[in-house]
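[1] okay, predicted coordinates and the sequence, questions at the end:
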Amino acid sequence: MLEWIVANSWAFWLSIFLILAVIEVMSLDLYFIMLATGALGAVFVDLAGGPFWLQTLVFCVLSAVTILFIRPIAMRHLRRSPADQLTNVDRLIGQDALVLEPTSRLSGRAKIGGETWTARVEGDSTLEPGAYGRVIRIDGATAYIVERRA
């Protein structure tokens, strides 16, 4: 088996690259794509005629360099987003919520951004249907609202 891998190392490294790329698509951690970059570097070393030990060295070094230097930069760019480009539930914080049924700290429903949400009032008050509240946080599928001050 080892002899086949050494003789067909381009196929071995390409397979490793594809497997790591698929794992990265599922995890989205940016670790596996960095390892996949190392495997792709090893493919190029093999195609250039380099020995297997050099391919392995290039895989290790390139993977380590991309994880240590490229990944932190990429993660900073992924985490940084302007306030006007909030996504998912983050964009609902601060929006008005139309109360659809009596809403207390234990139960209730409200319409937020065109969708009906399970809602809870932050505090001991109760909001009646037709009243408006303001979303202060989202926990799972529950929106926590406070009475909107005029």
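    On my side now, so go ahead.
[2] hey, let's count contacts and neighbours off CA atoms from now on
    OK.
[3] who's in contact with the closest residue to Y31 other than its chain neighbours?
    If the residues on either side of it in the chain are set aside, Y31 comes closest to I67, at 6.6 Å by CA to CA, 6 or more residues apart in numbering. Contact partners of I67, counting by CA atoms under 8 Å, 6 or more residues apart in numbering, are 31, 34-35.
[4] apply 10 Å and report the result again.
    Contacts for I67 were tallied using CA atoms under 10 Å, 6 or more residues apart in numbering; they are 30-35, 37, 61, 73.
[5] another one to put next to it:
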Amino acid sequence: MLPDLTQYLWIVWLVLAGVFIIIELLTLEFTFLMIGAGSLIGGLGVNLLGGPWWLQIAAAAAISALLLFTIRPLLLKLLHRGEPARTNVDALYGMGGRVVAAFVDGEGGSVRLDNGETWTARLAAGAVNAGVGVRVTVDRVLGATVEVSPAAPATPASTEGSTP
């Protein structure tokens, strides 16, 4: 006499949900997370309420589809909002720094950027020669050299019209 295997379906639903969540951790697209939640809520939920196996599968599929088409787009929108962070060389454009080695005829200087890196630098065309300690801004990256121009001096806030 064989045991009724449908009494162990709750274990199958837990294993399926675990597998889907592990796959989600590898893909990070919220698809398998929704399927795993559907398995837990629909499949395991109906199982614990004593529903037949076919109703468990139908409930898991329906809830997974509902989550995929309603919650997943909202989560993806939240995840991808905002401007992507600039990295590597792209992050250098517009970055400030200070001259640490003087420029000779606009070539061969050295700057320490605000991120702590020291780069070989040259002055941009038409830029005034910058001495040691002068603030500069990165205009271009040319291989292992940055092209810089002196940063605009900070203007003090106007106090005209303000009351003491």
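    Structure's in. What do you need? It should be emphasised that the depicted structure is a prediction, and the values quoted were computed from it without experimental measurement.
[6] any idea how far the residue nearest to Y31 of structure 1 lies from G113 of structure 1?
    Separation of I67 of structure 1 from G113 of structure 1 (CA to CA, to the nearest Å): 40 Å.
[7] now do the helices in structure 1.
    Ranges of helices within structure 1 are 2-7, 9-27, 32-47, 52-65, 71-79, based on DSSP state H.
[8] tell me the most buried of those helices?
    When these are scored by mean count of other CA atoms under 10 Å, the highest mean neighbour count falls to helix 32-47 (a mean of 23).
[9] any idea which strand is longest in structure 2?
    For structure 2, the strand reaching the highest residue count under DSSP state E is reported as strand 135-142.
[10] residues making contact with that one?
    Here strand 135-142 of structure 2 makes contact (CA under 10 Å, 6+ apart) with 89-90, 92-99, 111-114, 121-124, 130, 146-153.
[11] among these, name the buried ones.
    Buried positions within the contacts of strand 135-142 of structure 2, assessed by neighbour count (16 or more other CA atoms under 10 Å), are 92-93, 96-99, 111-113, 121-124, 130, 146-150.
[12] now, which of the contacts of I67 of structure 1 sits nearest A11 of structure 1?
    When the contacts of I67 of structure 1 are compared for distance to A11 of structure 1, the smallest value, 15.1 Å, is given by T37; criterion: CA to CA.
[13] ok, and the closest non-adjacent residue to the closest one?
    For T37 of structure 1, the closest residue by CA to CA, 6+ apart turns out to be S63, at 6.6 Å.
[14] which one in structure 2 is aligned with that neighbour?
    In structure 2, the position corresponding to S63 of structure 1 is occupied by S64, as judged by TM-score structural alignment.
[15] do I have it right that that match meets F20?
    No: at 11.6 Å, S64 of structure 2 and F20 do not qualify as touching, with contact defined as CA atoms under 10 Å.
[16] intersection of neighbour lists for the two?
    When CA under 10 Å, 6+ apart defines a contact, the residues bordering S64 of structure 2 and F20 alike are 31-37, 39.
[17] centroid residue for structure 1?
    L28 (6.0 Å; CA atoms, centre = their mean).
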